[in-house]
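Enquirer: Would you be able to build a 3D model of this:
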Amino acid sequence: MMDKFPLPKSIDEIRVLVVDNQALIHDLAKSALLELGVRQVSSAQNAYHALRLCEKFQFDVVLLAFNVSNDKDGFHLFEELKHNNYISDKTTVVFLSAETSASLVNCIIELQPDDFWVKPLDKKRIQKRFEYLINVRRKLHKVMHCMDSADYSAAIYHAERGLTDSSLVEYHPRLKRMIGECLLQLREYGSAERYFTNLKNDYDHAWVNIGLVRSLFKQDKVLEAELLAEDLLQRPDTRFLTYDLLAQYYISKEQFDIAYEQVKAASKLAPRNIERNKKLWDLARLNRDKYGQLDAVQNMAKYAKNSIHDSPELSLNVVRTMVDLAASVTGAESEKLQRKIHKEILAVDTSDTSEPSLGNKLLVIKARVESIKNNKKSAEKMLKDNLNKEITMNLEDNLDLMKAYHELGMKEECLAILDSLRSQLEGDTLVSQVVDEYLKREEIERREIKFTTKELKEMAAVNYRENRILPAFNNLCQAMTLSPQDKSIAFSLLKVLVHINKKEPLDDAQFSIAQTAADLLNKDTLVPGQQQKRDEYLHALGMSEVQADAG
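Expert: The predicted structure follows:
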């Protein structure tokens, strides 16, 4: 039995690492821990030093300040320590911070440390919390060992025994939480629902409510889950976790428009998570929100800086997304974006990188920019003469090349890439599911629509001026398919439909398109001039703003 459940280390065997850029914190922590009997306390004043120490020693407890130093913050350092297996589920991790903003607390909670200590610290509080955390490891070690080994049934058995031990009363809430986690891991969702429902009578903690919502969604009890989620979105301690849970559920059900709104809300509350920002980017692409795409990739590049996620690829994705946007807008906005793109290309082109495929990637981006400028022959020549097809390209590289071919009207080359792209998706993750759905829609649109959003808008404008109203309408319908969040297209569609309606009443399909355009313009805030123009169009079509909203 001793071999199966090895006892935790004694207090004098525990090795502690304190990571903070304030000497006072090191002195205070070391003094407090020495009085408790801790004999091995190491100090690091920056992330670099912390990593070097972790290469030499295996620490049992890490006290980690969120603001470490300029080289890497605590969030990034924690990710790197975990990535390198310097800390594991058996390591007790405590975050330290003087800042308690909601976004920072959400980000820390998401990392699931064992505790969060708010500065300024004092000796008595350090000792009290440290003793509690060490006792959790010592007194609940059988349950924690089983959970670390993914033996959840055994973990429940030992946790339930612990609940009958009066000496563990202080730890009963933690044991109950462990039981709930194990039931979810075992996929016993009906049992989990009953368990969390009963717990709610005594505990109104965030983990109880979130566990209950998760178990309801897993059983597709959507109405019950959504009702409870509505209440939890009003609570500061559950809002962020609820948005994240809702997003996971709606993605699993392929309700990507609803999932997108949930992920946007979660990202605002905890903006540093790179994987969530990647999911946000994928959902923005799927929902054809090009401004949302740009926001997501810019956040990824911003928050990945100095982290294990940092790479030249993130900067390239920002440029690519700017090109996507520039290819969908016209006039001054497109020209402004093109100037920004030129600066970003120069910055990436002159950066110190040994990546052999960088030249290929930049070539595709430059060709797309030339295409936006209507220098299509030059762009096509660039690709035919200089593209190295022997270099292996990743999913994003091939997506960008597919767009370049499409913008140049090279349909066969475009569709050939589409046919091979799905093989690059790995696994059955939520992200791969979103990207796969995106590729399905891309394939339909690339096969049926030959032009970019920008080109279709320009063609519609020419056709409208030449009084070719139905061709203008068809151009705009295709443009709206590619960019369904573009308000300028919605305005143009309503203007054209007003013209059509003067000659003969709109048919059902045309009225439905008018409804879609009106809904988009009613959803977003418009300046007074735009509001007036929208209302004029809706009045001319016999549609009030209320009717549009009702649609």
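
Enquirer: Only C-alpha atoms from now on, for both contacts and neighbour counts.
Expert: OK.

Enquirer: all helices for the stretch 151-300 of the chain, in order.
Expert: 152-163, 172-185, 189-199, 206-218, 222-232, 239-252, 256-269, 274-286, 290-304 (DSSP state H, counting those that start in this stretch).

Enquirer: Mind putting those into TSV with mean neighbour count and distance to residue 432?
Expert: Putting the helices of the stretch 151-300 of the chain into TSV (neighbours: other C-alpha atoms under 10 Å; distance: least, C-alpha to C-alpha, whole Å) gives the following:
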stretch	mean neighbour count	distance to residue 432
helix 152-163	19	28
helix 172-185	20	22
helix 189-199	18	25
helix 206-218	21	20
helix 222-232	16	24
helix 239-252	21	11
helix 256-269	20	13
helix 274-286	23	9
helix 290-304	21	17
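
Enquirer: Relative to residue 341, which of the ones you listed is closest?
Expert: Counting by C-alpha to C-alpha, residue 341 lies closest to helix 290-304 out of these; the figure is 12.4 Å.

Enquirer: which other helices and strands contact the closest one?
Expert: In terms of contacts (3 or more C-alpha pairs under 8 Å, 6 or more residues apart in numbering; DSSP states H and E), helix 290-304 is packed against helix 274-286, helix 312-326.

Enquirer: Past the last one, which element shows up next along the chain?
Expert: Read that as helix 312-326. Downstream of helix 312-326, the first helix or strand assigned by DSSP states H and E is helix 331-349.

Enquirer: in that next one, what counts as buried?
Expert: For helix 331-349, the neighbour count (16 or more other C-alpha atoms under 10 Å) marks 334, 337-338, 341, 344-345, 348 as buried.

Enquirer: Let's compare: structure for the following, please.
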Amino acid sequence: MQTKTLENQRVLIVDDQRAFQLMFKGVLYSMGATNVAFAPTGEQALAKSSNVDFDILFVDYHLGVGKNGKQLLEDLREKKLLKPHSIFMLVTGENSVPVVVSAVELEPDDYLVKPFSQSVLRSRILRIQKKKIHLAALFQALYDNNTEQVIELCQREISEAGRYQQFCKRVLAESFLNSHRYTEAEQVLLGCLDQRRNGWALLLMARLCFELQRFSQSQELCDEAIEENRLFAEAYDIKARCFLAENDAEQAFSCIQAATEIAPFSMQRQYLYMDIAHALEDTNAKVLASKQLYEITRRSIRQDVVHLLNYIRSIIAAATLSDDPQQRNRYLQEVAIALQRARRDDNLIREIDFDLFEILCQARLDSISGQQFQAKKTYAAVAEHAETQQQVLPDTVFLLNQIGEFEQADRLAALIDPALQADPVLQRLLSEQQRHNQAQQQHFSQLNKDGIRQYKEGQHLAALALFEQALELAPMNTGCALNVIQTSLQLLKTRSQGPGGNLLDRCKKAFRIVDNMPLPEHHRKRYQELLSQFTQLQQEKRR
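Expert: This is a model prediction of the structure:
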């Protein structure tokens, strides 16, 4: 079998340092390369790869502003721009554990730390080329996502005791595991572990045991893998999942913290971190995970404005729940910084009405600060638009619940697009607010119902007291404000005086809650009738 050299190979160097580009080009030319292109950014590398099928890509991990090398690799794979025969090598001077392990977890063809010698570079390239040539059909099947062919080709290489049988055993076990063919996966892995208890086999067996709910065995395998290599972040992930499945959130959190310290740049890991933080009701940890998801995806193929929105929503939710004024102020400052920073990222926010999102966020912050009238006034100014914009409809629901407009919030929550609600972070934020408000909402509803009953029985003073108690729980609730007005007017008509003095002043205060607000038809008619009665009573009082 003849291996390729660098002759006739299309090579792309992705590095933002011009000096390194020229130096590295000289090294490659001395190794026989004649066709070398450059790209200083991940974005330019992606554009070039859309037009040329490069045979070898040497990519620096840190590329200044924009995508880094890891994100470029994700993009190339997602867009099918990295062909089965292509070699992708990360090249960097960065040797910190989080960067190295996070990069290696994505499994580039190789990872080179600067400085490196020409002989090391040559041997690495030749080794990968040999593997790509020998297993060309398998890499093509993997590229095509043809699982059955992957399994067949792996089994053939293993049966022939080929040079790459260990690699094929790993791919075969992963294929069985991902296809939920657990019995076959276990047979392959047991055979591997009988020969040698290497890290990848231990981790795949641990994953298998987790899927089969054999949690103790899974954790033992993870511990064995960690003993072999303390930087196996995935082993900590699996242990965390096991502990979470056994409702031991404290142990799960300890494990996921260890994993994120080793390799924090994984979306799946951050989602798991958030799951565990929710189980512990650790507000700060949820904010940190949400921020990390936003940072990870900002420049990647998974860039989505929803990660930014959820990060800001998470901070506001944390501020809402905080009993510590200093901590609440820190959250409010973080919201302001996040909004200001997002303003500079036009590519990310152009797909939504960010002005509207910012207005709704400010109204929520006003509500947290006790400025309920200002929050509702802000909502009234944008309500018609806010209720028709799917991306910010959840924020409208959050705001309405905060100011006590529970009925309106429930109506709009039912209109949120199911695809939007499917986002796990947003889903949790919505359910969390609902759970947090549940007792308050039930108490409010009961007071309001009791007030209506007392009103119908002619006990207007008792009814008014109940309605005002309800408004303390939901200070901007339109329906309850109208109940206060109606009851106060009824007391005025009968010349009764309630406790606390002037009933006309009570009416005025309640009207402030309703005036200039967008109202459902039944509330609008009732408001107009009560306003007419109130105006008439005022005129009579003046006479």
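
Enquirer: so which of the helices of the stretch 151-300 of structure 1 comes closest to residue 60 of structure 1?
Expert: Comparing the helices of the stretch 151-300 of structure 1 against residue 60 of structure 1 with C-alpha to C-alpha, the closest turns out to be helix 172-185 (20.1 Å).

Enquirer: residues in contact with the closest one?
Expert: For helix 172-185 of structure 1, contacts defined as C-alpha atoms under 8 Å, 6 or more residues apart in numbering pick out 147, 152-153, 155-156, 159-160, 162-163, 189, 191-192, 195-196, 207-208, 211, 215.

Enquirer: One more pass at 7 Å, please.
Expert: 152, 156, 159, 163, 189, 192 (C-alpha atoms under 7 Å, 6 or more residues apart in numbering).

Enquirer: need these in JSON lines with distance to residue 377 of structure 1, can you?
Expert: As requested, the contacts of helix 172-185 of structure 1 are exported to JSON lines (distance: C-alpha to C-alpha, whole Å):
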{"residue": "152", "distance to residue 377 of structure 1": "63"}
{"residue": "156", "distance to residue 377 of structure 1": "68"}
{"residue": "159", "distance to residue 377 of structure 1": "71"}
{"residue": "163", "distance to residue 377 of structure 1": "75"}
{"residue": "189", "distance to residue 377 of structure 1": "60"}
{"residue": "192", "distance to residue 377 of structure 1": "63"}
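
Enquirer: circling back to that earlier point, so which of the helices of the stretch 151-300 of structure 1 gets nearest residue 24 of structure 1?
Expert: Taking the helices of the stretch 151-300 of structure 1 one by one with C-alpha to C-alpha, helix 290-304 is closest: 28.6 Å.

Enquirer: Can you find the partner of residue 55 of structure 2 in structure 1?
Expert: When structure 1 is aligned by TM-score structural alignment, residue 55 of structure 2 is paired with residue 60.

Enquirer: got the contact list for its match?
Expert: Per C-alpha under 7 Å, 6+ apart, neighbours of residue 60 of structure 1: 14-16, 91-92.

Enquirer: Now flag whichever of these is closest to residue 265 of structure 1.
Expert: Set against residue 265 of structure 1, the nearest of these by C-alpha to C-alpha is residue 92 (30.5 Å).

Enquirer: Tell me the spatial nearest neighbour of the counterpart of that closest one in structure 2, not counting adjacent residues.
Expert: In structure 2, the residue equivalent to residue 92 of structure 1 is residue 87, according to TM-score structural alignment. In space, and not counting its chain neighbours, residue 87 of structure 2 is closest to residue 56: 4.6 Å by C-alpha to C-alpha, 6 or more residues apart in numbering.

Enquirer: Ok, residue 361 of structure 2 next?
Expert: With C-alpha to C-alpha, 6+ apart as the criterion, residue 361 of structure 2 has its nearest non-adjacent residue at 7.4 Å, and that residue is residue 395.

Enquirer: quick one: residue 374 of structure 2 and residue 312 of structure 2, what's the gap?
Expert: 21 Å (C-alpha to C-alpha, to the nearest Å).

Enquirer: My error: substitute residue 197 of structure 2 in the last question.
Expert: Taken as C-alpha to C-alpha, the span from residue 197 of structure 2 to residue 312 of structure 2 is 45 Å.

Enquirer: So which of those two has more stuff around it?
Expert: More crowded of residue 197 of structure 2 and residue 312, by other C-alpha atoms under 10 Å: residue 312, with 26 against 16.

Enquirer: residues in contact with the more buried one?
Expert: 335, 338.

Enquirer: now the one 3 residues further on
Expert: Residue 315 of structure 2 makes contact with 287, 331, 335 under the criterion C-alpha under 7 Å, 6+ apart.

Enquirer: What does it correspond to in structure 1?
Expert: Per TM-score structural alignment, residue 315 of structure 2 is aligned with residue 322.

Enquirer: And its match, how close does it get to residue 382 of structure 1?
Expert: With C-alpha to C-alpha as the criterion, residue 322 of structure 1 and residue 382 of structure 1 are 20 Å apart.

Enquirer: circling back: list the contacts of the match of residue 92 of structure 1.
Expert: 55-57, 109.

Enquirer: Over in structure 1, see which of these survive.
Expert: Using both residues aligned by TM-score structural alignment, their matches' C-alpha atoms under 7 Å, structure 1 keeps these contacts from those: 55-57, 109.
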